[in-house]
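Participant: here are the coordinates; sequence isn't available:
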């Protein structure tokens, strides 16, 4: 009898769990899947990237959690591949490895003053308000506490999320599962002005209409757009024509550009054709120097030489994520991805036997959560097609890898441990009159998981 195909998935976010779902659903090949994650809790960006006030998007966790209930799928969280176990060692226990660990670091602006006190990345801010165990809490909290005016650089959905969270009132955030200390700090925030900067025009902005419209629905914030930014050049007209999302975005922005001044305590300003060229300050941020830009006939961007300075004591850069290399795995430094052909990892022109990739670390940080399902399924299709030729693991017994981890003193979190974390978060939330409160401290997460081991 042919033994089950043993597959390790590195990353328990949407891509990893969609890959596990596709593998567990095979009819012609029996597959046993272990899903690794370096954090104690699964779900990746579905837990630590989707804004806490977007409850409908975060509900995808219910679908992902069902994958962990499959009898042929096992969770091994709190295990960092490359530190607790190497890729070379994984090949001893698995016939194939699928890398789905995403793109967790951020791009920089590469302008003077970027490292001044009061500048943070959207990655840091999102990690903090989502309760990521590795969040730079003190750094982010100090920046927000000292701020009355913020500049957010970027016009994607993450930039809109950050702007919305910074501009909401305490009652608008109480229904979320934010850690309590995050909720308390935001409730006492003194920020009254948020300016969002886009280097190009509104026709080129990456945000979706649903996320954009939410800025105009906040309880105590007014949105302003300069009508001058909405005058369309030929390039922008061509970009918008037939593109429903861009057409809808323009209608929303035009409505805001003619709206009378409201009485909100906070003001949100969307500025397009505005390129930050310097962050100003003697030690901490006091402003951002911005150059007016224009689109040339070929669609390239040029500076006009017209400069203004926007007062700000908090700057959040939100100009994209990038992937990082993993020891022992080929990596395309220029693109920030693992090179592949139809999901098969490549080292130069050669296929790396038994190695596959899916998600952002495969294609770059593009698409929505649902995009990852199609992407992961395509990679699994390649893996299954290769099944008969895969190099078989020397130690395929499922207990072999867990014994190896235990011998190294690695406390892995299985699905029962995750259930215990889940129950602890619900109980903590109920004690505060909320549906759930996220545990952000790694030791608190592990302590909750250990409770399951003691039963």
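Facilitator: The structure has been received and is ready for your questions. As the structure is a prediction and not an experimental result, all values here were calculated from the model.

Participant: C-alpha from now on. contacts and neighbour counts both.
Facilitator: Will do.

Participant: Tell me the secondary structure of residue 309, please.
Facilitator: Secondary structure of residue 309, reduced to three states by DSSP: H, G, I helix; E, B strand; the rest coil: strand.

Participant: where exactly do the helices run in the stretch 201-350 of the chain?
Facilitator: Applying DSSP state H, counting those that start in this stretch to the stretch 201-350 of the chain gives helices spanning 209-214, 234-240, 244-257.

Participant: Over to the stretch 1-150 of the chain?
Facilitator: Going by DSSP H, counting those that start in this stretch, the stretch 1-150 of the chain shows helices at 14-24, 45-48, 55-58, 60-67, 87-93, 122-130, 137-145.

Participant: just to revisit the earlier point, just the helices of the stretch 201-350 of the chain: most buried one?
Facilitator: helix 244-257 (a mean of 17; mean count of other Cα atoms under 10 Å).

Participant: What helices and strands are in contact with that helix?
Facilitator: Helix 244-257 is packed against helix 209-214, strand 221-225, with contacts defined by 3 or more Cα pairs under 8 Å, 6 or more residues apart in numbering; DSSP states H and E.

Participant: Would you mind putting those into JSON lines with distance to residue 310 alongside?
Facilitator: Output for those, formatted as JSON lines (distance: least, Cα to Cα, whole Å):
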{"stretch": "helix 209-214", "distance to residue 310": "22"}
{"stretch": "strand 221-225", "distance to residue 310": "15"}
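
Participant: Residue 166: which of these is closest?
Facilitator: In terms of Cα to Cα, the element of these nearest to residue 166 is strand 221-225, at 10.4 Å.

Participant: where's the closest one relative to the chain centroid, distance-wise?
Facilitator: 26 Å (Cα atoms, centre = their mean, to the nearest Å).

Participant: so what does it touch, helix or strand wise?
Facilitator: Using 3+ Cα pairs under 8 Å, 6+ apart: strand 221-225 touches helix 244-257, strand 266-271.

Participant: wait, which of these is closest to residue 435?
Facilitator: Proximity to residue 435 (Cα to Cα) singles out strand 266-271 among the helices and strands packed on strand 221-225, at 27.9 Å.

Participant: Pull the distance from that closest one to the chain's centre.
Facilitator: Using Cα atoms, centre = their mean, the offset of strand 266-271 from its chain centre is 24 Å.

Participant: Against that first model, consider the following:
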């Protein structure tokens, strides 16, 4: 029997559990440990609330979680409730599937002013993550600046621009819906260092911006390359750029403008005790493909700046860490004997949800190749004894199902659920 502990219950964690089941059949026991009482990681608190079809992948993870040889061990914090060293003593394999929940810093003067928010915090706020439920973003003033050229930046801009009615069917939490409805932001500016051909925005997400009730996306035609240059792009990128070209041709006026500002980078954030403006420098693309400043600057009035420039995996005591890449130091997922990393904790924040599935199978293959079939380690029995001795209040998957039932019962009309945003309320709802 192989005993496997997976730290993190997001897509990478559940795909790895599924892969271990397929690789080892009944001869494996998998414990998925999470510090929150609720599973699914970024599926629950990272995927946009108006993208319910993407969130539906959790049903696949549920099938894995309800099988006999996989269990969810929620409300357990690695580091305080149990250490990595202890887990390595208890389990044949310990797999770090912690994702990359920390924002990369902007690293410019003024990025510590009130009103500068990382995308992990802002997305967590409107998705009901307990760590960020108390955030009070300044949803007022003439503008908001979103820094980044990927889908997270699009999610943030879209959420800021939608009407309350457009959130019907979503699971945006009530405090965010109430705050966003009457906000007075007039312009959402998306800053991108490079040009339209360098965006990491997918066609579906870009296309959604063109159908908002009270917002118009705009692109300066001068920022677009010659149409014939699009032929060199892959099909998906061509579709994305086609949306940008359509935005450039659209002159409809609505209450909110979502302005794409290409060849632009923030160099300074200014304000008297809070964000009031972003100083932006024009860029040009060097021969090596890097963007560098031209010296030409201008100011964008803003009450809020949301940074969407990538994420980092937080370090864990006793685990080798690559500070430059912001992930655990590993060789193809191997960190040390019996210790592995998967998903963003292995690769860094790249790829889609589905990218984590082959990642999970890679790690299962490594476990099969590296470890004996029966080491005699105690696995979950040892963990249960340790956590019980420490008085840790463990949440099971059955507990989670009760929490979910309570969230569904509390849903407003047209919404799939109303998430609990406090851990104490989650724990109270599990019985």
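Facilitator: Perfect, I can see it now. Fair warning: this is a prediction, and the values are worked out from it, not measured in the lab.

Participant: TM between them?
Facilitator: The TM-score (TM-score structural alignment, normalised by the length of structure 2) is 0.96; 431 aligned residues with a Cα RMSD of 1.8 Å.

Participant: Select the longest helix from structure 1.
Facilitator: helix 415-431 (DSSP state H).

Participant: picking up where we left off before, out of the helices of the stretch 1-150 of structure 1, deepest packed?
Facilitator: With a mean of 27, the top stretch among the helices of the stretch 1-150 of structure 1 by mean neighbour count (mean count of other Cα under 10 Å) is helix 14-24.

Participant: ok, now how distant is the spatially most central residue of structure 2 from residue 123 of structure 2?
Facilitator: With distances taken as Cα atoms, centre = their mean, the residue of structure 2 nearest its centroid is residue 46 (4.1 Å). Residue 46 of structure 2 sits at a distance of 6 Å from residue 123 of structure 2 (criterion: Cα to Cα, to the nearest Å).

Participant: The equivalent of residue 301 of structure 2 over in structure 1: neighbour count?
Facilitator: Aligned counterpart of residue 301 of structure 2 in structure 1: residue 311 (TM-score structural alignment). Residues contacting residue 311 of structure 1 under the criterion other Cα atoms under 10 Å number 18.

Participant: Contact partners for residue 311 of structure 1?
Facilitator: With contact set as Cα atoms under 8 Å, 6 or more residues apart in numbering, residue 311 of structure 1 has these partners: 149, 286-288.

Participant: Counting neighbours, which of those residues comes out on top?
Facilitator: Neighbour count (other Cα under 10 Å) singles out residue 288 as the most crowded of the contacts of residue 311 of structure 1, with 24 neighbours.

Participant: For the nearest residue to it once chain neighbours are set aside, list the residues it contacts.
Facilitator: Once flanking residues are discounted, residue 288 of structure 1 sits nearest to residue 279: 4.6 Å by Cα to Cα, 6 or more residues apart in numbering. Counting by Cα under 8 Å, 6+ apart, residue 279 of structure 1 makes contact with 111-114, 116, 285-289.

Participant: Restricted to strands, list those residues.
Facilitator: Residues of the contacts of residue 279 of structure 1 located in strands (DSSP state E): 287-289.

Participant: Just name the closest of those residues to residue 11 of structure 1, please.
Facilitator: residue 288 (37.4 Å).

Participant: Does the closest one touch residue 278 like I think?
Facilitator: Yes - between residue 288 of structure 1 and residue 278 there is a contact under Cα atoms under 8 Å: 5.9 Å.

Participant: Can you convert the helices of the stretch 1-150 of structure 1 into CSV and add a column each for distance to residue 428 of structure 1?
Facilitator: Converted to CSV, these look like this (distance: least, Cα to Cα, whole Å):
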stretch, distance to residue 428 of structure 1
helix 14-24, 26
helix 45-48, 17
helix 55-58, 18
helix 60-67, 19
helix 87-93, 37
helix 122-130, 16
helix 137-145, 20
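
Participant: quick one: which of the ones you listed is nearest residue 396 of structure 1?
Facilitator: Nearest to residue 396 of structure 1, of all those, is helix 87-93, at 5.0 Å by Cα to Cα.

Participant: counterpart of that closest one in structure 2, which residues?
Facilitator: The aligned range for helix 87-93 of structure 1 is 84-90, by TM-score structural alignment.

Participant: quick one: what's aligned to residue 213 of structure 1 in structure 2?
Facilitator: In structure 2, residue 213 of structure 1 lands on residue 207 (TM-score structural alignment).

Participant: for residue 119 of structure 1, same thing?
Facilitator: In structure 2, residue 119 of structure 1 lands on residue 116 (TM-score structural alignment).

Participant: Excluding covalently adjacent residues, which one is nearest to that match?
Facilitator: residue 305 (4.7 Å).

Participant: Same question for residue 354 of structure 1.
Facilitator: residue 96 (4.3 Å).

Participant: Enumerate every residue touching that neighbour.
Facilitator: 6-8, 354-356, 383, 390.

Participant: same deal with residue 218 of structure 2?
Facilitator: 244, 247-248, 250, 257-260.

Participant: What spatial separation is found between it and residue 425 of structure 2?
Facilitator: The value you get for residue 218 of structure 2 to residue 425 of structure 2, if Cα to Cα is used, is 43 Å.

Participant: same check, this time on residue 58 of structure 2
Facilitator: Relative to residue 425 of structure 2, and taking Cα to Cα, residue 58 of structure 2 is found at 22 Å.

Participant: What of residue 374 of structure 2?
Facilitator: Residue 374 of structure 2 is 40 Å from residue 425 of structure 2, by Cα to Cα.

Participant: re earlier: and the contacts of residue 279 of structure 1, which are buried?
Facilitator: Buried members of the contacts of residue 279 of structure 1, scored by 16 or more other Cα atoms under 10 Å, are 113-114, 116, 285-289.

Participant: can I get those residues in CSV with distance to residue 36 of structure 1?
Facilitator: Formatted as CSV, those follow (distance: Cα to Cα, whole Å):
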residue, distance to residue 36 of structure 1
113, 39
114, 35
116, 37
285, 40
286, 43
287, 43
288, 42
289, 44
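
Participant: Residue in structure 1 paired with the residue nearest to the centre of structure 2?
Facilitator: Counting by TM-score structural alignment, the partner of residue 46 of structure 2 is residue 49.

Participant: I'd assumed residue 126 was in contact with that match.
Facilitator: Yes - counting by Cα under 8 Å, residue 49 of structure 1 does reach residue 126; the two are 6.4 Å apart.

Participant: related to what we said a few turns ago, wait, the match of residue 119 of structure 1 sits on residue 277?
Facilitator: No - counting by Cα under 8 Å, residue 116 of structure 2 stays clear of residue 277, with 10.9 Å between them.
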